[in-house]
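# sequence plus predicted model, see below.
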Amino acid sequence: MDSKALITAYYAAFNAGRTDEMLTYLHDEVEHHVNEGGIRRGREKFREFNAHMTSSYREELTDIVVFANEAGDRAAAEFVVNGTYLATDEGLPEAKGQKYVLPAGAFFTIRDGKIARVTTYYNLADWMRQVSA
């Protein structure tokens, strides 16, 4: 599977709520660089992150555009996150089912045909404004 197809499949699994399938696209030593946060290393940490996100947020990504370099070892995606804030996340505003629409992007390193790094970016201040309104 080429890099663009790999990232497309990863996001298709996300949108379908198949977080276990997302793990199959990840390298064993995946690094997940979280927006304004730390680095989670390994599939198990990624699984824990997905479980937390699924309990706190319901999200669908739209307008996904995937880019990849010719070597196939780097990729990027731009998309819009359409979400609902379901359960209060520690240190964030109280969840009351608020809807949000947030432009976002991600960068990937591909190794051995798997995603070895995911770095996600979005405007946290914009999200805070939307869920606090």
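Received it, and whenever you're ready, just let me know what you need. Numbers count the residues shown, from 1 in each chain.
# for the rest of this, base every contact and every neighbour count on C-alpha atoms.
Noted.
# which ones are touching the spatially most central residue of the chain?
Taking Cα atoms, centre = their mean, the centroid of the chain lies closest to Thr120, which sits 6.2 Å from it. When contacts are counted by Cα atoms under 8 Å, 6 or more residues apart in numbering, Thr120 touches His33, Val34, Asn35, Ala104, Gly105, Ala106, Phe107.
# go again using 6 Å as the cut-off
Val34, Asn35, Gly105, Ala106 (Cα atoms under 6 Å, 6 or more residues apart in numbering).
# one more: Asp28?
By Cα under 6 Å, 6+ apart, the neighbours of Asp28 are Gly42.
# from the contacts of Thr120, which single one is nearest Ile64?
Nearest to Ile64, judged by Cα to Cα, of those is Gly105 at 9.2 Å.
# surely the closest one and Glu78 touch.
Yes. Gly105 lies in contact with Glu78 (Cα atoms under 6 Å); the separation is 4.4 Å.
# can you give me the helices in this protein?
Secondary structure of the chain (DSSP state H): helices at 3-15, 19-24, 43-56, 124-132.
# could I get those helices as CSV with mean neighbour count?
Output for these, formatted as CSV (neighbours: other Cα atoms under 10 Å):
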stretch, mean neighbour count
helix 3-15, 18
helix 19-24, 17
helix 43-56, 15
helix 124-132, 13
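# below is structure B, check it against A:
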Amino acid sequence: MSDTIRAYFAAFNAGDIDGMLDCLAEDVAHHVNEGQVRQGKAAFGEFCAHMSRCYREELTDLVIFEAAAGTRAAAEYTVNGTYLETDAGLPKAKGQTYRLPAGSFFSLENGKITRVVTYYNLADWIKQVAA
């Protein structure tokens, strides 16, 4: 299953939303750091399109951990980004760059991701882009 996770992150770094969606189950549950759980590939795709408008990000230092049964995985990485367009309720975007440690947790079934949970320190991000 780590091939699915690797493909997901490779698509993320390539800005390939369709490639990310190919890794997901139709009924994927997307738990974001701040906000409500999104259900389904369509909602995930809308979220990704919004994020691509507001942020350009590359993930580095990627380490993937997989449970023995292959149904759960986790990843730790560094987010290297540029804030492109002001996101509602957040500081004004002026092309600021940021670097954050982050992590994601996954559930998998039949080679597809059924759950994505992502964590990062929002206060740290705000401090970096508000400076």
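Looks like it came in fine. This one's a predicted model, so the numbers in the text were calculated from it and none came from an experiment.
# TM-score of the superposition?
Between these two chains, after superposing, the TM-score reads 0.99 (TM-score structural alignment, normalised by the length of structure 2); 131 aligned residues with a Cα RMSD of 0.5 Å.
# to Ile64 of structure 1, which of the helices of structure 1 lies closest?
helix 3-15 (8.4 Å).
# hmm, back to that, the contacts of Thr120 of structure 1, buried ones only, as a PyMOL selection?
In PyMOL, a selection of the buried entries from the contacts of Thr120 of structure 1 looks like this (16 or more other Cα atoms under 10 Å):
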select buried, resi 34+105+106
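# now, the most widely separated pair of the contacts of Thr120 of structure 1?
Using Cα to Cα, the pair of the contacts of Thr120 of structure 1 lying farthest apart is Val34 and Gly105, separated by 11.6 Å.
# ok, Leu61 of structure 1 touching Gly83?
No. Taking Cα under 6 Å as the definition, Leu61 of structure 1 is not a contact partner of Gly83, at 8.5 Å.
# before we move on, back to that, nearest to Gln98 of structure 1, of the helices of structure 1?
Within the helices of structure 1, the stretch nearest Gln98 of structure 1 is helix 124-132; the backing value is 5.6 Å (Cα to Cα).
# the closest one vs structure 2, average distance?
Compared with structure 2 after fitting, helix 124-132 of structure 1 deviates on average by 0.3 Å (mean Cα distance after the TM-score superposition for structure 1).
# matching residues in structure 2 for that helix?
Helix 124-132 of structure 1 lines up with residues 122-130 of structure 2 when matched by TM-score structural alignment.
# I'd like the distance from that stretch to the chain centre, please.
Stretch 122-130 of structure 2 sits 17 Å away from the centroid of its parent chain (Cα atoms, centre = their mean, to the nearest Å).
# same question for stretch 57-72 of structure 1.
The chain centroid and the centroid of stretch 57-72 of structure 1 are separated by 9 Å under Cα atoms, centre = their mean.
# so where in structure 2 does stretch 19-29 of structure 1 end up aligned?
Mapped onto structure 2 using TM-score structural alignment, stretch 19-29 of structure 1 spans residues 17-27.
# any idea how far the residue nearest to the centre of structure 1 is from Lys96 of structure 1?
25 Å (Cα to Cα, to the nearest Å).
# before we move on, what about Gly72 of structure 1?
Per Cα to Cα, Gly72 of structure 1 is found 42 Å from Lys96 of structure 1.
# nearest spatial neighbour of the counterpart of Ala51 of structure 1 in structure 2, chain-adjacent residues omitted?
When structure 2 is aligned by TM-score structural alignment, Ala51 of structure 1 is paired with Ala49. Once flanking residues are discounted, Ala49 of structure 2 sits nearest to Ile17: 7.6 Å by Cα to Cα, 6 or more residues apart in numbering.
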